[in-house]
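Enquirer: Predicted model, plus sequence, below.
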Amino acid sequence: MKKRRVVIGVIGTVLDKRGKRANRWVKWRPTVGLCQQPDLPVDRLELLYQAKDRGMTEQLSDDIREVSPHTEVRTHTVAIDDPWDFEEVYAAFLDFARHYAFDTENEEYLVHITTGTHVAQICWFLLTEARYLPASLLQTGPVKNRDDDNRAAGTYSIIDLDLSRYTTLTSRFQHEQQQSVSFLKSGIDTRNATFNRMIDQIERVALRSDAPILLIGPTGAGKSFLAKRIYQLRQSRHLVAGKLVAVNCATLRGDNAMSTLFGHVKGAFTGALQPRTGLLREADGGVLFLDEIAELGLDEQAMLLKAIEEKTFFPFGSDKEVYSDFQLIAGTHRDMPTWVAEGRFREDLYSRINMWTFALPGLAERREDIAPNVEYELQRFAASRQMQVRFDKEARERYLRFARSPQAAWRGNFRELSSSVARMATLAEQGRITVELVDEEIQRLTQSWQPASQKALPVISEEIDLFEQSQLETVIRVCRQCHSLSEAGRMLFAVSRQKKSNPNDADRLRKYLARFGLSWESVRNNA
């Protein structure tokens, strides 16, 4: 089916106004002329104008209906006080683009750049380049030969400009890029410099390339979440028309793996009573996210490579190829070079998906980002439960001290942090997370990170260096092995006590434990 042609433009207060009464029909007017092109029928014209030009716009709309009855004219008022102000014009056009219901499946779009100020034309360029407008540029012009019968209609050309010449102008609108980066981070004010640089690069790749993206990182580091945000970013710029299809490859085994990914025909295997489309075909025109891609079998890997490179594959049990054009985002926590060296993952497939590889750090490597993520999780919980939840000041400080300390292992990464905040918020009376709730949660986390063969360390109220943490763990282990404070002191200070004429090992140990808010009793009671 042929797509409808839609032209977007702004009224030309000078060129479109030329001529009065019948005289206007013999002079070239860009907006009317573009609707008089016999080989460029316009199904719909989206015409932007300022309120003060309403009368002229109505006259222009009537004239277009007369010369091109099949063209639907839709008018839109825009508020622009100064048409020579870049930011004002850009903001007005951007607002129109963001609220316009583009239908790229059924319509093709052209942006008419002949009318309006030079500022308006440049803003149309920038918005088209950034894909806020999924369109080509349309230029119209007058006929130079006065005897030409097509004088009133003029000429037209559809152009594809190299907009790299306007990079100095795009710096005025860098906040738009920053908004894209913020979108990938869900508005979280992350402070880890390495992570922020990576997100900035992912944003540029997402908007400029449809090549596969590989996200590597431990479980819970946010691979699935980031894949979804990448898809939403590309969708907002009209770079994908299809949907996001996601699957965890670790859940696929045997015939089920083939069938789930590539589909099957009826009777392909026992139990295949009905044909199945498969996820690759469902992702046509969109994004396919394969989490834990390293868990795929070698047969599935071979078929996936063909599907990526040729955009075709055979459904399970079929001798007829099907087509699917999708962008692949893959995730894994495996060491892929090792996986390839051991023969568990095809080298050719790894080479194909390794063009854009980003290693997501775990939460323990981004401790400076814990505070903003705690706030994000708290707000998310509150929004989902339609209730206000907050930390008491002391409780928040205590939780963050622990969360950022070396004691906090965060083996489950951001997923574990989310669960931790959700537990405290759920137990909060009247929406207040108290010190008592924080202490309970710290104890719960500390115990969950200890191997079953070890007893949990007592909770430390202050952040301590890794060096001191190791030293303190040794002291606590000795205390638990001894029956008295003095015995533990003698064992711990066996060498240095020999140099003292009157050693007081018990007092020395008591003062050491007190530095961390601990006592002999608390260490023994927690044994």
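Expert: That came in fine, so what should we check first?

Enquirer: Going by C-alpha atoms from here, please, whenever you check contacts or count neighbours.
Expert: Noted.

Enquirer: Give me the buried stretch members for stretch 387-399, please.
Expert: Val389, Arg390, Phe391, Ala395, Arg396, Arg398, Tyr399 (16 or more other Cα atoms under 10 Å).

Enquirer: That one: end-to-end distance?
Expert: Start-to-end span of stretch 387-399 (Cα to Cα, to the nearest Å) is 21 Å.

Enquirer: Burial check on Asn248, number of neighbours?
Expert: 17 (other Cα atoms under 10 Å).

Enquirer: Kindly apply the preceding question to Glu365 instead.
Expert: Other residues close to Glu365 by other Cα under 10 Å number 13.

Enquirer: What's the separation between it and Tyr166?
Expert: Distance from Glu365 to Tyr166, by Cα to Cα: 39 Å.

Enquirer: Also Trp356?
Expert: Look at Trp356 and Tyr166: by Cα to Cα, they are 27 Å apart.

Enquirer: who's more crowded, these two?
Expert: A count of neighbours by other Cα under 10 Å puts Trp356 above the other of Trp356 and Tyr166, at 16 against 12.

Enquirer: That one: what's its closest spatial neighbour, skipping adjacent residues?
Expert: Ile213 (5.0 Å; Cα to Cα, 6 or more residues apart in numbering).

Enquirer: I'd like to check which residues are in contact with the one you found.
Expert: Leu328, Ile329, Ala330, Ile353, Asn354, Met355, Trp356, Thr357, Phe358 (Cα atoms under 8 Å, 6 or more residues apart in numbering).

Enquirer: one more structure, for comparison:
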Amino acid sequence: MKKNVVIGFLGIQLDAGKKRRWRPSIAVTQHGSFPVHRIELLYDRAFHRLASNVKKDIEDASPATEVLLQQVDLRDPWDFQEVYGALFDFARDYGFDEDREDYFVHLTTGTHVAQICWFLLTESRHVPAKLVQTSPPRGDDGEVTGRYNIVDLDLSRYDALQQRFDLIAEEYNALLKAGIETRNTAFNSLIERIELVATNSDAPLLLLGDTGTGKSELAERIYELKLQRRRVKGRLVHVNCATLKGERAMSSLFGHRRGTMGTGSPDRRGLLREADGGVLFLDEINELGLDEQAMILHAVETGRFLAVGSDHEITSRFQLIAGTNRNLGQLVSEGKFRPDLYARLNLWTFRLPSLTERREDIEPNIEFELNRAEKLLGNRVGFNVDARARYLDFAVSPATPWPGNFRDLGASVQRLCTLAPRGRITLTLVEQEIDALESQWTSALANPDDTLLRDLLGDRTDEIDVFDRVQLAYVIRMCRKSPSLSATGRVLFAASRASKTSRNDADRLKKYLDRFDLNWSAITAE
């Protein structure tokens, strides 16, 4: 059977018995239902005599209890830093043996600062103990034992609390997913990770993903989550960096002083200052110039920046979310993105999967778009059974590319809802929408090399390997840029012609084109 060990401060007033007969450090050892095998009393050397007297009184009242006095000197028992440091050192050196002993921290004695420090150390498990709180007896009938209560701060033991925490986490995840019952395992795991980071860290977040994967919408929901968790108080400032071009980019971001941008121009606060206390979302951050990137990095790290034309820095503390559909690592290697800013952003990077990677989420997203269309149009629209089956079959098919991702899906459902007669989406309407989407995507996704070759070769293009198509398309473009067959050959064979005895480049090019039944006249006539 394990031994019960109580640890607590000597009560300078209460244990001295100056105000009442009840003395907590003695009383805690006198409860038959809570046997105390050892009590550790922490005391200051100035009160050594009182500690010795209390030790003797405990041994008289509870002979089975071992009393150990632990000298802990404090210059100021109300100084949080000093008290916490002293108790932390005590806990580190104590040598807890949880296999043989159960530990209890006595909160009744000691200053309020000491009680707070005990609580923090116990909750963090630096002191592997439960809390015991004692109170004096009711009335004045001569009883001196009083009452005690024990609290275990190991929250994992409380099923109801754990379930509540789980429900709250689910609510936060639902917020980040806009309430959509997503089914994709990888995406759900991504959202759970974002929720943990957003609620526990103020560091920048980098959202990666193709156009239409929902970076802007997710940034807005992350802001809402941070607002609910009281990690921010200010507003969300959404900046599309692709619109910040030329000399006015600095002014838009950082503001400017009166007259700096031209005669009579007033002071401008700038977007970074507008984001003070909130979140700054820099969408398409790769579009910023290197100078703007340097100033953004300085502002993120220091909370300060210079407005254009100002000699004094402005303070703005904001949390940064950046979005891009480009490979920033590659841009760094090409000298188009600052490596120091990339390193700062790359602490928390989340890649949003495309719609084609989440086909199991298409059906719940269709429901979401129907609900959104209802709010926009003011009436509820639904699918006929056959129309819904046809549209869903098309939407989840591996052959459906969805190049615009959720943006394409949302626009498609909105068109269907707008055109639906009497609030019902029919099979005919779905077929028309599918034809329109396929036509639209065929034009947008057309391979320029394939188009070029089909203009010259027609269906024979399908007989050419993909590798050869790329090379042949390049040769054709070079022919159309050059004045003659020989001039084209000199450009195409510049590297190899130096090692050849015969430098008839025109003949080499003519033989290459003959492989595909092409000639100079046919190419240049187009």
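Expert: Nice, I can see it. Predicted model, so just to flag it, every value in this text is computed and none were measured.

Enquirer: Can you calculate the TM-score here?
Expert: Here the TM-score for the pair of chains, by TM-score structural alignment, normalised by the length of the second structure, is 0.56; 313 aligned residues with a Cα RMSD of 2.7 Å.

Enquirer: what does the residue nearest to Trp356 of the first structure align to in the second structure?
Expert: With TM-score structural alignment as the criterion, the equivalent of Ile213 of the first structure in the second structure is Leu205.

Enquirer: and the gap between its match and Asn188 of the second structure?
Expert: 18 Å.

Enquirer: Let me see the ranges of the strands in the stretch 401-527 of the first structure.
Expert: Counting by DSSP state E, counting those that start in this stretch, one finds strands in the stretch 401-527 of the first structure at the ranges 432-433.

Enquirer: Please enumerate the strands of the stretch 201-350 of the first structure.
Expert: Counting by DSSP E, counting those that start in this stretch, the strands of the stretch 201-350 of the first structure are 213-216, 244-248, 287-291, 312-313, 322-323, 327-332.

Enquirer: In the second structure, what stretch matches the second one?
Expert: Mapping strand 244-248 of the first structure onto the second structure (TM-score structural alignment) gives residues 236-240.

Enquirer: and the strands of the stretch 201-350 of the first structure, which is most packed in?
Expert: Of all the strands of the stretch 201-350 of the first structure, strand 287-291 has the most neighbours on average by mean count of other Cα atoms under 10 Å, namely a mean of 26.

Enquirer: which residue numbers in the second structure go with that one?
Expert: The alignment of strand 287-291 of the first structure onto the second structure (TM-score structural alignment) spans residues 279-283.

Enquirer: Find out how far that stretch is from the centre of the chain, if you would.
Expert: Distance of stretch 279-283 of the second structure from its chain centroid, counting by Cα atoms, centre = their mean, to the nearest Å, is 13 Å.

Enquirer: do stretch 437-450 of the first structure as well
Expert: Taking Cα atoms, centre = their mean, one finds stretch 437-450 of the first structure lying 31 Å from the centre of the chain it belongs to.

Enquirer: Show me what counts as buried in it.
Expert: Leu437, Val438, Asp439, Glu441, Ile442, Leu445, Thr446, Gln447.

Enquirer: Let me see the contact set for the residue most central in space within the second structure.
Expert: Nearest to the mean C-alpha position of the second structure, by Cα atoms, centre = their mean, lies Ile194 at 3.5 Å. Contact analysis of Ile194 of the second structure by Cα under 8 Å, 6+ apart lists Phe350.

Enquirer: Give the aligned equivalent of it in the first structure.
Expert: Checking TM-score structural alignment: Ile194 of the second structure goes with Ile202.

Enquirer: Quick check: the gap between its match and Gln235 of the first structure.
Expert: Using Cα to Cα, we find Ile202 of the first structure at a distance of 15 Å from Gln235 of the first structure.

Enquirer: in the stretch 51-200 of the second structure, which spans are strands?
Expert: Using DSSP E, counting those that start in this stretch, strands in the stretch 51-200 of the second structure cover 66-71, 101-106, 129-135, 147-151.

Enquirer: equivalent range in the first structure for the first one?
Expert: On the first structure, no counterpart of strand 66-71 of the second structure exists by TM-score structural alignment.

Enquirer: The last one too?
Expert: Strand 147-151 of the second structure corresponds to no residue of the first structure when matched by TM-score structural alignment.

Enquirer: Give me the helices and strands touching that strand, please.
Expert: Judged by 3 or more Cα pairs under 8 Å, 6 or more residues apart in numbering; DSSP states H and E, the packing partners of strand 147-151 of the second structure are strand 129-135.

Enquirer: Try it again at 10 Å.
Expert: Where contact means 3 or more Cα pairs under 10 Å, 6 or more residues apart in numbering; DSSP states H and E, strand 147-151 of the second structure is packed against helix 24-27, strand 101-106, strand 129-135.

Enquirer: by how many degrees do it and strand 101-106 diverge?
Expert: Interaxial angle, strand 147-151 of the second structure versus strand 101-106 (axes from the mean of the first three to the mean of the last three Cα atoms, to 10 degrees): 120 degrees.

Enquirer: Please compute how far strand 147-151 of the second structure lies from its chain's middle.
Expert: Distance, centroid of strand 147-151 of the second structure to centroid of chain: 41 Å (Cα atoms, centre = their mean).

Enquirer: Check which residues of that strand are buried.
Expert: Across strand 147-151 of the second structure, burial judged by 16+ other Cα under 10 Å covers Arg147, Tyr148.

Enquirer: Kindly report the same for the longest one.
Expert: Of all the residues in strand 129-135 of the second structure, those buried under the rule 16+ other Cα under 10 Å are Ala129, Lys130, Leu131, Val132, Gln133, Thr134, Ser135.

Enquirer: got TSV for these, with distance to Glu274 of the second structure too?
Expert: Shown next, in TSV, are these (distance: Cα to Cα, whole Å):
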residue	distance to Glu274 of the second structure
Ala129	48
Lys130	48
Leu131	47
Val132	50
Gln133	49
Thr134	53
Ser135	53
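
Enquirer: I'd like the strands of the stretch 201-350 of the first structure laid out as a markdown table, including distance to Gln301 of the first structure.
Expert: Compiled in a markdown table, the strands of the stretch 201-350 of the first structure are given as follows (distance: least, Cα to Cα, whole Å):
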| stretch | distance to Gln301 of the first structure |
| --- | --- |
| strand 213-216 | 15 |
| strand 244-248 | 14 |
| strand 287-291 | 12 |
| strand 312-313 | 12 |
| strand 322-323 | 17 |
| strand 327-332 | 12 |
